[in-house]
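What follows is a predicted structure for the sequence shown.
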Amino acid sequence: MNIRNLLILIWAHITLGSIAPMMVLLNGFVGSTLAPSESLATFGMGMLVAGTAVSTIPAAKIANRYGRRVGFLAAVLISVFGCLSCVASLYVRSFVLYCAGMTLLGCTLAFVQQFRFAATENVPAAKTSLAVGLILFAGIGAAMVGPRLGVFTQHLVPDILYAGSYLALAGLALLAAGGLMLYRPQIKPQEQTFKNRVKFSSLWTSRYALGVLCGTTAYTVMSLVMTATPISMHHHQGIAMGDTANVIQWHIAAMFLPSLFVGVLMQKWGAPKVALFGLICNLMAVVLALQGVTYLHYMVALVLLGLGWNGLFLAGTQLVATAYPGAERYQAQAGNDFIIFGFQGAASLSAGLLMATLGWNGLNLVALALLLICLIGWLHLVLIKGLDSNQSIA
């Protein structure tokens, strides 16, 4: 077990991983200021997720050809350019330039998502679930550092509100680089060739398929409901902004805090049972959200949503990481992340439209349908096909 590499990945996840939580906080304010209409205020977040989705395969190819460290340092450089683009957009008041900067920051997150897979390469096979849990647990640090730093530095640049927040985020990226320069990959780049590249359709064993299904469902449902929650709470129900922020904070805490605990459970129960636990939590969250629109309904539902995301995503990562530990790992991981963040991007962009057309209950019914599809997939792959099958299901 390479403790030093694990500590570096945790440090990088707290610093470089602060992009997403800071953008969740700032995008609504900056988007409302720069967007030509209110309907486009959340478009920047959609571009952030889209940048992540389209960069998953290039990020995997860079890691495959040059090694994890080069890829991670490239992410630092991309994030700095993204932050500077956002600063420039505020200076010249350009929504297009702002969206370009958000896209670059999304590209950075594609590399950040590789931290969880890199962690599995630094531990014995029996400890992979704990390694993934450790990286996800570090996400709570990013969730605390990003938004607080964004608020603290928002007036750093005179007369340009929030420019200082993006400059501070660039500083965090440089701090991440200090640690990542010391990272020593456990797999040499020359061993990571695509000479034996296989058809993507042949990767779909039961284990890999369930991993992709769990990760995709976790992010899609979470993004759909979480993005809509502030709109429903504050704008539709008139619940105070402070109470709305509390719900989102506890939701984020529930997403990351259980990681170590869930990682231990995965060693005892196995990834499929943990995935089922996550599914049940998310089903309970949606059913509760359909029961009422009081502060308590929102709070408990969003905490259950975060806990369910943790179980589903951690189990999905474990399944994908162990399905292909050999040369095709990068191809499998890239395909997994491309699907996950493609669906997350669609969920983020459609949340506002669903709220406007179907309302809070209608949106949650859509989330319920997605969860039931995942449950049917779980029953089919676990109880009928079996996860130990090496046959393609394509």
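Ah, there it is.

from here on, contacts and neighbour counts on C-alpha atoms
Will do.

Which neighbouring residues are in contact with residue 293, exactly?
Residue 293 makes contacts with 233, 237, as judged by Cα atoms under 8 Å, 6 or more residues apart in numbering.

That one: what secondary structure?
Here residue 293 is coil, with the state taken from DSSP: H, G, I helix; E, B strand; the rest coil.

Against residue 176, how distant is residue 73?
9 Å (Cα to Cα, to the nearest Å).

Please apply the same query to residue 378.
38 Å.

and if you look at residue 6?
Counting by Cα to Cα, the gap from residue 6 to residue 176 is 14 Å.

rewinding a little: ok, residue 73 and residue 176, which is more surrounded?
The residue with more neighbours, out of residue 73 and residue 176 and counting by other Cα atoms under 10 Å, is residue 176; that gives 24 against 21.

Tell me if I'm right that residue 351 and residue 228 touch.
Yes: with contact defined as Cα atoms under 8 Å, residue 351 and residue 228 form a contacting pair (5.9 Å).

In contact with residue 354, which residues?
For residue 354, the contact set (Cα under 8 Å, 6+ apart) comprises 362-363.

So for the helix or strand encompassing it, what gets flagged as buried?
Assigned by DSSP states H and E, residue 354 falls within helix 329-357. Within helix 329-357, the residues that count as buried by 16 or more other Cα atoms under 10 Å are 329-352, 354-355.

Give me the next element, helix or strand, following it.
Remark: after helix 329-357, the chain's next helix or strand is helix 359-378, criterion DSSP H and E.

hang on, the earlier thing: now the helix holding residue 354: how far from the chain's centre is it?
Relative to its chain's centre, helix 329-357 lies at 10 Å (Cα atoms, centre = their mean, to the nearest Å).

Give me the angle between that helix and helix 359-378.
150 degrees (axes from the mean of the first three to the mean of the last three Cα atoms, to 10 degrees).

how about the helices in the stretch 51-200 of the chain?
Counting by DSSP state H, counting those that start in this stretch, residue ranges of the helices within the stretch 51-200 of the chain are 68-92, 95-112, 114-120, 128-152, 163-180.

Between those, which one is closest to residue 54.
Proximity to residue 54 (Cα to Cα) singles out helix 95-112 among these, at 7.6 Å.

so how far is that closest one from its chain's centroid?
Worked out by Cα atoms, centre = their mean, helix 95-112 lies 14 Å from the chain centre.

Also stretch 155-169?
Offset of stretch 155-169 from its chain centre (Cα atoms, centre = their mean): 25 Å.

Next: stretch 270-281.
Worked out by Cα atoms, centre = their mean, stretch 270-281 lies 18 Å from the chain centre.

Quick one: residues in contact with it.
Stretch 270-281 is contacted by residues 214, 262, 265-266, 304-305, 307-313, 315-316, 318-319, 371, 374-375, 378, 382 when judged by Cα under 8 Å, 6+ apart.

and here's the other structure:
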Amino acid sequence: MTASAPVLVPALPGPEAQRRVLRVLVAAQVLSGAGLAAGVTVGALLAQEMFGSTSLAGLPSAVGTAGSALAAVVVGRVSQARGRRPGLAGGYLAGAVGSAGVIAAAVAGNAVLLMVALFVYGAGTATNLLARYAGADLAAPSRRARAVSTVLVATTLGGVVGPNLAAPTGALADTLGIPYLAGPFLLASAAYGIAALVLTVWLRPDPLLLARALEVPDVPHAVPPRAGVRAGLLVGVLVMALTQVVMVAIMTMTPVHMHGHGHGAAASGLVIALHIGAMYLPSPLTGWLVDRYGRLTVAAASGVVLLAAGVVAASASAGSVAGFAVALVLLGVGWNLGVVSGTAIVTDAVPLATRARTQGLVDVCIAVAGAGGGMVSGLVVAGVGYPALALGGGLLALVIVPAVLAARKRSPGAHGRGSSR
């Protein structure tokens, strides 16, 4: 803890501080959800237009997630040293700068600048995910998953509204002399910038610094602590990385596939809006399920749901918006199950002394997985088609199930109900 920590940690009771922290995080997440949605909705289409190639349409997702990997390290280290407030606010500010860079690249028609800007834009994505850990800092072990889910669900409003503003922001961009597909990044720049301001002004007390000051007890382990940390990290990282790579790969290429079959920005925007809603809206229920039935049980369920998403996407008629909508809703739900359960597993395993730094490194693994999924997705679709990508992604997600069963056998009870019972 730094010398300024006593100023940042007022004498507030843990539960009261937790409620305040969650309110501020929810406000910031609503804003950041809109920023996050911009890249998802039009990033691949913008790259396809600038590069003139479908095989490179997955490049923005790969570059953005690579940027989020670096940002996860930086935000994690800043949070570890100075608290969640400067770490998260700095990440969102970088996301705002990156969004502005995308607009400049589109105006200049400069593909290299576009890639650099998307790399910086990835900081917003990383920060949006890292904020979930801040929600758990002051939570009791038996309510950690629900605290994580509260932060995640807040992204829903911005995430659902954002893609549906693709057409209006595109029209605004046209009016301003900016390429149509860069329009959503106008919204992203403003949303990320305001989210950074909200955290800077109102995230007081800082949840991580207050958790240290109150000496919030860590989760008791059913195995020796060092072994428990290793096992928890490995299982949590595996679940979240596989979930991320499958989600990013299928999500990235769905708008491109739809565009290639005559669907406009409004149709793909609707599908992505439903997908993002499904990623975050089920969070309260998922958090309750994780705390009630155990981390590993819900993690296994994520693999099954992602398989279903892949099957539906692969078999959907090219002209059916409803078919893609159902597939991407399932994709979002499967991602949600994996992220909430995986986050709870990792948080249970890591002590406060190294929590933020380790969580940043964990999210690097998730970002790298997403970068790989984004990069490969365009190549797979160009080579063997979208249905093969969707089905292959679903089968890859199913690997979570045997991995979780093996973890349960190695350490029975370590990731059971509520972790404190």
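Looks like it came in fine. In this text the structure is predicted, and so the values were computed from the model without any measurement.

hmm, back to that, return the most buried member of the helices of the stretch 51-200 of structure 1.
When you average the neighbours per residue for each of the helices of the stretch 51-200 of structure 1 (mean count of other Cα atoms under 10 Å), helix 95-112 leads with a mean of 26.

Give me the mean distance between that one and structure 2.
Mean deviation of helix 95-112 of structure 1 relative to structure 2 after superposition (mean Cα distance after the TM-score superposition for structure 1): 1.5 Å.

Over in structure 2, find the residue span that helix aligns onto.
Matched against structure 2 by TM-score structural alignment, helix 95-112 of structure 1 falls on residues 111-128.

if we can go back for a sec, mind giving me a markdown table with the helices of the stretch 51-200 of structure 1 and columns for distance to residue 205 of structure 1?
Shown next, in a markdown table, are these (distance: least, Cα to Cα, whole Å):
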| stretch | distance to residue 205 of structure 1 |
| --- | --- |
| helix 68-92 | 26 |
| helix 95-112 | 24 |
| helix 114-120 | 19 |
| helix 128-152 | 19 |
| helix 163-180 | 34 |
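
Among those helices, which comes closest to residue 242 of structure 1?
Between residue 242 of structure 1 and these, the shortest gap by Cα to Cα is with helix 128-152, which sits at 14.4 Å.

I'd guessed residue 99 of structure 2 sits against residue 121; true?
Yes: with contact defined as Cα under 8 Å, residue 99 of structure 2 and residue 121 form a contacting pair (5.6 Å).

Just give the number of residues close to residue 80 of structure 2.
24.

just checking, what residue in structure 1 corresponds to it?
Checking TM-score structural alignment: residue 80 of structure 2 goes with residue 64.

With residue 400 of structure 2 instead?
Alignment note (TM-score structural alignment): residue 400 of structure 2 maps to residue 374 of structure 1.

Residue 160 of structure 2 too?
Matched to structure 1 by TM-score structural alignment, residue 160 of structure 2 sits across from residue 144.

what's the distance between its match and residue 260 of structure 1?
18 Å.

what's the answer for residue 191 of structure 1, then?
Counting by Cα to Cα, the gap from residue 191 of structure 1 to residue 260 of structure 1 is 31 Å.

More neighbours: which of the two?
residue 260 (20 against 12).

Check which helix or strand the more buried one maps to.
Element membership for residue 260 of structure 1, per DSSP H and E: helix 259-269.

what's the mean deviation for that helix versus structure 2?
Mean for helix 259-269 of structure 1 is 1.3 Å (mean Cα distance after the TM-score superposition for structure 1).

And residue 259 of structure 1, what's its match in structure 2?
Using TM-score structural alignment, residue 259 of structure 1 lines up with residue 283 in structure 2.

Look at its match and say how many residues are nearby.
Count around residue 283 of structure 2 with other Cα under 10 Å applied: 27.

Name all residues that make contact with it.
146, 149-150, 152-153, 336-337, 340.

at 7 Å what do you get?
Neighbouring residues of residue 283 of structure 2 by Cα atoms under 7 Å, 6 or more residues apart in numbering: 149-150, 152-153, 336.

Residue 295 of structure 1 too?
Counting by Cα under 7 Å, 6+ apart, residue 295 of structure 1 has no contacts.

Kindly recompute the last result at 8 Å.
By Cα under 8 Å, 6+ apart, residue 295 of structure 1 lies in contact with 233, 239, 243.

The second one against residue 229, yeah?
Think residue 239 of structure 1. No: judged on Cα under 8 Å, residue 239 of structure 1 makes no contact with residue 229 at a distance of 11.0 Å.

which one of the two has more residues nearby?
Under the criterion of other Cα under 10 Å, the comparison of residue 239 of structure 1 against residue 229 puts residue 229 first, with 21 against 16.

Provide the secondary structure category for the more buried one.
Secondary structure, three-state DSSP: residue 229 of structure 1 is helix.

same check, this time on the one 3 residues further on
Following three-state DSSP, we place residue 232 of structure 1 in the helix state.

how many other residues sit next to the closest residue to residue 189 of structure 1 other than its chain neighbours?
Closest residue in space to residue 189 of structure 1, ignoring its immediate chain neighbours: residue 67 at 4.8 Å, by Cα to Cα, 6 or more residues apart in numbering. Look at residue 67 of structure 1: counted by other Cα under 10 Å, it has 21 neighbours.

now do residue 170 of structure 2
Counted with other Cα under 10 Å, residue 170 of structure 2 comes out at 21.

one step back: who wins for proximity to residue 282 of structure 1 among the helices of the stretch 51-200 of structure 1?
helix 128-152 (18.3 Å).

in the superposed pair, what's the mean gap between that closest one and structure 2?
Helix 128-152 of structure 1 sits 2.0 Å off on average (mean Cα distance after the TM-score superposition for structure 1).

can you tell me how far the alignment partner in structure 1 of residue 209 of structure 2 sits from residue 68 of structure 1?
Superposed on structure 1 with TM-score structural alignment, residue 209 of structure 2 falls opposite residue 188. From residue 188 of structure 1 across to residue 68 of structure 1, the span is 9 Å (Cα to Cα).

With that, I have no additional questions.
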